[in-house]
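Q: I'd like to go over a predicted model; first the sequence, then the structure.
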Amino acid sequence: TKDQAQIGREAYKDFGKGSGHPAQLNFGDCFAYALAKVMGEPILFKGNDFAHTDITPAIGRGAE
């Protein structure tokens, strides 16, 4: 959707590789981030990249 595209672009600008942010999300990660944000759902991930963002993890920190 239009909202997902906008959020994905913002995520890449804020958290993407080359942004200087510790998350260093790749382009595909930004799509997953945008979908989770638009749907209001947590995201299941391994590693530490999404842990450095404001996304809610499905397991662990802040998960129910």
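A: Perfect, I can see it now. Predicted, not measured: the structure shown is a model, and the values here were computed from it.

Q: going forward, measure contacts between C-alpha atoms and count neighbours the same way
A: Will do.

Q: my guess is C30 contacts Q6. True?
A: No: applying CA atoms under 8 Å as the test, C30 and Q6 come out as separate, 10.5 Å apart.

Q: got the buried residues for the helix or strand containing Q6?
A: Here Q6, judged by DSSP states H and E, is contained in helix 2-15. By neighbour count with 16 or more other CA atoms under 10 Å, helix 2-15 contains the buried residues Q4, I7, G8, R9, A11, Y12, K13, D14, F15.

Q: dropping in the other structure now:
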Amino acid sequence: MGSKYAKRYTAEFKRDAVALVDSTGRTVTEVARGLGVSPESLRGWYKRAKADHGEGRLAS
């Protein structure tokens, strides 16, 4: 069930990270590296945010 070392991020942090992808035109991987989070985590947050808003596009 997850590592005791797993980082937990607030909903606000996730929302802001997703907004950075949309507003900067940078890829999910670039934004994730800049924020110090795994690209896989940010990609999941991005996909969920877009699904929640009825969008299907994913910025690599």
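A: The structure has been received and is ready for your questions. Just so it is clear, the model here is predicted, and its values are computed rather than measured.

Q: TM-score for the pair, please.
A: After superposition, the two chains reach a TM-score (TM-score structural alignment, normalised by the length of structure 2) of 0.36; 34 aligned residues with a CA RMSD of 2.8 Å.

Q: one step back: how about the buried residues of helix 2-15 of structure 1 in CSV, adding distance to K37 of structure 1?
A: Output for these, formatted as CSV (distance: CA to CA, whole Å):
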residue, distance to K37 of structure 1
Q4, 8
I7, 8
G8, 9
R9, 13
A11, 10
Y12, 14
K13, 16
D14, 14
F15, 14
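
Q: what number of residues lie near the nearest residue in space to Y46 of structure 2 that is not next to it in sequence?
A: Closest residue to Y46 of structure 2 apart from its sequence neighbours, by CA to CA, 6 or more residues apart in numbering: V18 at 5.5 Å. The number of residues packed near V18 of structure 2 is 23, by other CA atoms under 10 Å.

Q: tell me which element V18 of structure 2 is part of?
A: Per DSSP H and E: helix 11-24 holds V18 of structure 2.

Q: same check on T29 of structure 2?
A: Per DSSP H and E: T29 of structure 2 is located in helix 28-35.
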